[in-house]
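*Asks:* Next comes the sequence, and after it the predicted model I'd like to discuss.
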Amino acid sequence: MTPEQISNAIVDALRALVERRELTLPDGVPAAVTVERPRQQGHGDYATNVALQLGKKAGANPRELAAKIAAELEGADGIAGVEVAGPGFLNITVDAGALGRIAADIVAAVAAYGTSDALNGERINVEFISANPTGPLHLGHTRWAAVGDALARVLEAAGAEVSREFYINDRGSQMDKFGDSILARATGTEPPEDGYLGEYVHDLAQQVLEANPGILELPEAEQRERFREEGYRIQLANQQAELAEFHTVFDTWFSERDLHGGFEARARGALAPQPPKDDGLAPQPPNDVVETLEKLRGEGHLYDADGALWMRTTDFGDDKDRVLIRSNGELTYFASDTAYYLDKRTRGFDRCIYLLGADHHGYVGRLRAMAACAGDDPDANIEVLIGQLVTILENGEQLKLSKRAGTIVSLRELMDLIGVDALRYTLARYPADSPLTLDAAEMTRQASDNPVFYVQYAHARVSSILRNAADLGLVTGASAPSSTSGFGGSTTESSLVTQLAEFPRVVQAAATLREPHRVARYLEETAASYHRFYDSCRVLPMGDEEATDLHRARLTLVDATRIVLANGLTLLGVSAPERM
């Protein structure tokens, strides 16, 4: 029986007691009760403190209430025994047949096991990298690539429709400096002050020259523009390729330029306190910055002061109002944030999740206030997660400089140094809001105290048993003989089954709490449970021994373990090797 089935059985027991007037619940029978795996072996397969929770409300002694619930559960299908412990805890033991059915159900579900409809119907946009196309992706981007993609995967597993979004910061003076830096390297001169350094700039210069013969013969202004745009195209393609290699593929690469269709040409006439705009101006793309700000002005959320345009975010809890257009007519980043958010909402997303870096704490209040100004519910439509910094050590020293990338440690170098699986798993197994100091040697060490190796090795060990079983003519799944009964009564068998049964709840919690690290920690517990089972229970017949129901039941349990480990690793974007 699964935790949900146990919960349903307890609810049925409570309902029966109420109907016989042996129990009074002023708030009614709960729709579900909390069922957990006990911390100590010997305390059953599942435990609940429901009698302690309801005793006071019911005016009943918790232990006496627990005894009544236990008596009702004794006859329930799939329950082998119920014990009242302490002041009113219930320890529940599931019978072998019910345990076998759990394993068989997992094998039947295969890749679908762990999914749910908890978030069914929700359309969620997850923006988890915002970067300039002026250089390699760095360590901060790498953490968000691992965590953000894992979050998107668990949200999808919980039934949500998810779109992964990368915001390209492709406007502003940094783009001109980027182009000028490439041009300088192409002509053998030094980049401008505050320009871009690193070997990758030399590489870009060579690629631009090879793709554009005669570019250095163009007028200077045209050269600068061509080097900027060609460098942008090449560097963005590099970012996309590296992320794909890192198992992170975005549905949308959103250009900041798309928010600014003709803004500089229209802003003063359209929005500033000057004569009405010229109706003869060419129409702009929908949902651009100007259109967004005009809409908010009409709703009374904007005002003019000191020659600038402001948003009344203090009306919705922000610590101060925010400038949208400076007195010199320049657009602020906050204006872009506003237009970008409304663009997402116009595209039909119910909830917009932002994963931002450690230096963006101040953005939480202002983004929520901005959503409120736009007429949305900040609790329902926008969510901001703040991540902390990561430090990587190599030979005891912090990695912080790169010959290729200049002053950053790039995603490419991290993948080459640590490997995709080890890097993704390690970054995803910690809460995103925790600062991390990680050792490259520890992350790549093939030992049982390295979590990613431990989990992947468990999957490889399981796969080896299944290959050996196939050699003996033993199979699992739809073509296998019945294998839902006949467990040998070992506590490691029941412990492993109940651990596997927790997987759907873990995935759902990871999605609803936005904590994909729960999946990694669960996989480590599952691997440990499997290793204990393997060390104490023989799965395959030996020599000329005939295969029995016990062998088949345990083989089904092994296959169920493989499925759970593989599904969990997939949610983290990590491979499940069959051999190691």
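*Replies:* Looks like it arrived, so ask away.

*Asks:* Please count neighbours and contacts with C-alpha atoms only from this point.
*Replies:* Will do.

*Asks:* For residue 561, see how far away residue 573 is.
*Replies:* For residue 573, the distance to residue 561 (CA to CA, to the nearest Å) stands at 18 Å.

*Asks:* Which one of the two is surrounded by more residues?
*Replies:* More crowded of residue 573 and residue 561, by other CA atoms under 10 Å: residue 561, with 27 against 22.

*Asks:* Surely that one forms part of a helix?
*Replies:* Yes - secondary structure assignment places residue 561 in a helix (DSSP: H, G, I helix; E, B strand; the rest coil).

*Asks:* my guess is it meets residue 501, correct?
*Replies:* No - counting by CA atoms under 8 Å, residue 561 stays clear of residue 501, with 10.2 Å between them.

*Asks:* the helices in the stretch 101-250 of the chain, which residues?
*Replies:* Secondary structure of the stretch 101-250 of the chain (DSSP state H, counting those that start in this stretch): helices at 139-157, 173-186, 199-211, 220-245.

*Asks:* Can you lay out these as a markdown table showing distance to residue 452 and mean neighbour count?
*Replies:* As requested, the helices of the stretch 101-250 of the chain are arranged in a markdown table below (distance: least, CA to CA, whole Å; neighbours: other CA atoms under 10 Å):
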| stretch | distance to residue 452 | mean neighbour count |
| --- | --- | --- |
| helix 139-157 | 14 | 26 |
| helix 173-186 | 38 | 22 |
| helix 199-211 | 32 | 18 |
| helix 220-245 | 18 | 18 |
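
*Asks:* Ok, which of those helices comes nearest residue 544?
*Replies:* Using CA to CA as the criterion, the shortest distance between residue 544 and the helices of the stretch 101-250 of the chain is 43.8 Å, found for helix 139-157.

*Asks:* In contact with residue 122, which residues?
*Replies:* Each residue near residue 122 by CA atoms under 8 Å, 6 or more residues apart in numbering is listed here: 159-161, 350-351.

*Asks:* repeat that with 10 Å
*Replies:* With contacts taken as CA atoms under 10 Å, 6 or more residues apart in numbering, residue 122 has the following neighbours: 155-156, 158-162, 349-351.

*Asks:* Which pair in the residues you listed has the greatest spatial separation?
*Replies:* Comparing all pairs in these by CA to CA, the longest separation belongs to 158 and 349, at 16.5 Å.

*Asks:* Comparison target, given below:
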Amino acid sequence: MTPAELSRTVLRSVRGALEARELSLGESDVPVTVDVRVPPRPGCGDYATNVALRLAGPAGLPAREVAGVVGKRLAAAPGIAGVEIAGPGFLNITLGDSAPAAVVREVLEAGAAYGRRAGAAEGGSAIHLNPAPNPRAVVVADALRAIMEAVGEGTGPEEEPGGEEVRPVPVKDAAGRYVTVDGLVARLGVDEMRWVLLYPAAHDHVRVPERPVQREGNPRFLVQYAYARTCAVSRNARDLGFGHAEEPGTGQSHDIPHTPLHAALAAYPAVLEAAARLRAPDRLARHLEATAEACLSFLATCPPLPVGDQKPMAVHRARLAVAQAAGTVLANGLTLLGISAPEHL
């Protein structure tokens, strides 16, 4: 279950309570969407929502009472294993055992198309992106064009009149001079240049490093390194004779619990939608960083390869599937940003 699907499930629970007159709300009081997020601390479920706090005022009830009404309905919904009320009225939601495998299956089946809206290649409405005359604007417009086309928002040529102007804060060097693309590429290389210009929000200033740093403290390197690790895991699995991951949803795949990596994989399509809607490719860059961190943590705590004389088991194939799904998402996101996804680092 993706965050978007869970949001719709929570909203259906709210509407069900309204129709059963368990809550007294006007139609305008019911939100169009419900925010669900991964809790900041472990042990608080897979996702949490503050919908009860939002509805408490209009309903004229304490938030925890609203949470009890909505939570009871939500707990009975397919794909939900449990719902708990926390604090002033937050709902902590635990997904069913099949949810992690379903996310992995969806990613692996879609491959390079994961996150792309069906039929997006034909384009949607024509939106013209006209970058301001500075290197950062050009790079941001280029990444935006790829992201918007992926989610079905067609873009036209830059020279078309009446387009949306892309005007992030331009970049200056330490001496106060405006930088050029050639100068940045010579200093950083193409991948680091694009990441440095895309990672900050458009209204934030860019800090240009002296040189690219090849260690995990550099978010761009972290993302590429995590992708290369997933490729190495697949290669090593093939060498051990089980290069094909177990199909998610079979065998012991259900034994793998929902992890932050599953949440990051499930959230990827919504992140693309938000990046396109808000004209903010930085959202994709930061999500890739979070996915890479979750991926490396997963590989460390749930190793996909047997150790020593241990024979490959179904659990290893299931973990391999998760690793390959993570590699798919990291490669897809890097490609949209115009940054390479090297299999070796």
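*Replies:* Great, that's in hand. Model, not experiment: these values are computed from the prediction.

*Asks:* Go through the contacts of residue 122 of the first structure and single out the one with the most neighbours.
*Replies:* Among the contacts of residue 122 of the first structure, residue 155 has the most neighbours (other CA under 10 Å), with 30 neighbours.

*Asks:* What residue, apart from its backbone neighbours, is nearest that residue spatially?
*Replies:* Nearest in space to residue 155 of the first structure, with sequence neighbours left out and distances taken as CA to CA, 6 or more residues apart in numbering, is residue 511 at 4.9 Å.

*Asks:* Likewise for residue 492 of the first structure?
*Replies:* That would be residue 533: by CA to CA, 6+ apart, it lies 4.9 Å from residue 492 of the first structure.

*Asks:* now residue 380 of the first structure
*Replies:* Residue 380 of the first structure's closest residue in space is residue 351 (CA to CA, 6+ apart), at 6.6 Å.

*Asks:* I'd say that neighbour and residue 119 touch.
*Replies:* No - under the criterion of CA atoms under 10 Å, residue 351 of the first structure is not in contact with residue 119, lying 11.5 Å apart.

*Asks:* Show me where the stretch 351-500 of the first structure has its helices.
*Replies:* Going by DSSP H, counting those that start in this stretch, the stretch 351-500 of the first structure shows helices at 363-373, 378-381, 411-418, 420-428, 440-444, 451-471, 491-501.

*Asks:* Of all those, which one comes closest to residue 308 of the first structure?
*Replies:* helix 363-373 (17.5 Å).

*Asks:* Does anything pack onto the closest one? Which helices or strands?
*Replies:* Contacting helix 363-373 of the first structure under the criterion 3 or more CA pairs under 10 Å, 6 or more residues apart in numbering; DSSP states H and E are the following elements: strand 308-311, helix 333-346, strand 351-356, helix 378-381, strand 382-386.

*Asks:* Isn't residue 275 of the second structure up against residue 140?
*Replies:* No - here residue 275 of the second structure does not reach residue 140: they are 11.4 Å apart, not a contact under CA under 10 Å.

*Asks:* Identify the contacts common to these two.
*Replies:* Taking CA under 10 Å, 6+ apart as the contact criterion, the common neighbours of residue 275 of the second structure and residue 140 are 281-282.

*Asks:* Could you look up the SS state of the residue nearest to residue 492 of the first structure?
*Replies:* helix.

*Asks:* Please say which position in the second structure it maps to.
*Replies:* In the second structure, the position corresponding to residue 533 of the first structure is occupied by residue 298, as judged by TM-score structural alignment.

*Asks:* can you check residue 151 of the first structure too?
*Replies:* Checking TM-score structural alignment: residue 151 of the first structure goes with residue 144.

*Asks:* out of everything not next to it in sequence, what's closest to its match?
*Replies:* Of all residues apart from its sequence neighbours, residue 281 sits closest to residue 144 of the second structure (CA to CA, 6+ apart), at 6.1 Å.

*Asks:* excluding its backbone neighbours, what's nearest residue 266 of the second structure?
*Replies:* Taking CA to CA, 6+ apart, and ignoring the residues beside it in sequence, residue 266 of the second structure has residue 2 as its nearest neighbour in space, at 4.8 Å.

*Asks:* Ok, residue 389 of the first structure next?
*Replies:* Take residue 389 of the first structure and drop its neighbours on the chain: the residue closest to it by CA to CA, 6+ apart is residue 435, 5.2 Å away.

*Asks:* what residue of the second structure takes the place of that neighbour?
*Replies:* Using TM-score structural alignment, residue 435 of the first structure lines up with residue 205 in the second structure.

*Asks:* follow-up on the earlier one: columns distance to residue 107 of the first structure on top of the helices and strands packed on helix 363-373 of the first structure, output as JSON lines?
*Replies:* Putting these into JSON lines (distance: least, CA to CA, whole Å) gives the following:
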{"stretch": "strand 308-311", "distance to residue 107 of the first structure": "56"}
{"stretch": "helix 333-346", "distance to residue 107 of the first structure": "39"}
{"stretch": "strand 351-356", "distance to residue 107 of the first structure": "34"}
{"stretch": "helix 378-381", "distance to residue 107 of the first structure": "37"}
{"stretch": "strand 382-386", "distance to residue 107 of the first structure": "36"}
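
*Asks:* out of those, nearest to residue 32 of the first structure?
*Replies:* helix 378-381 (24.6 Å).

*Asks:* Moving C-terminal from the helix or strand harbouring residue 9 of the first structure, which element do we reach first?
*Replies:* With the criterion set as DSSP states H and E, the secondary-structure element containing residue 9 of the first structure is helix 3-19. Helices and strands here follow DSSP H and E; after helix 3-19 of the first structure, the next one along the chain is strand 46-48.

*Asks:* next helix or strand past that following strand?
*Replies:* Sequence-wise, the next helix or strand downstream of strand 46-48 of the first structure (DSSP H and E) is helix 50-58.

*Asks:* ok, average deviation of that following helix from the second structure?
*Replies:* Once the two are superposed, helix 50-58 of the first structure sits an average of 1.2 Å from its aligned residues in the second structure (mean CA distance after the TM-score superposition for the first structure).

*Asks:* buried sites along that helix?
*Replies:* For helix 50-58 of the first structure, burial by neighbour count (16 or more other CA atoms under 10 Å) applies to 50-52, 54-55, 58.

*Asks:* Surely the residue nearest to residue 266 of the second structure touches residue 268?
*Replies:* Yes - under the criterion of CA under 10 Å, residue 2 of the second structure makes contact with residue 268 at 9.1 Å.

*Asks:* okay, those two: which has more neighbours?
*Replies:* Using other CA under 10 Å as the criterion, residue 2 of the second structure and residue 268 rank with residue 268 on top: 25 against 20.

*Asks:* Grab the nearest non-local neighbour of the more buried one.
*Replies:* Using CA to CA, 6+ apart and skipping the chain neighbours, the partner closest in space to residue 268 of the second structure is residue 115 (6.4 Å).
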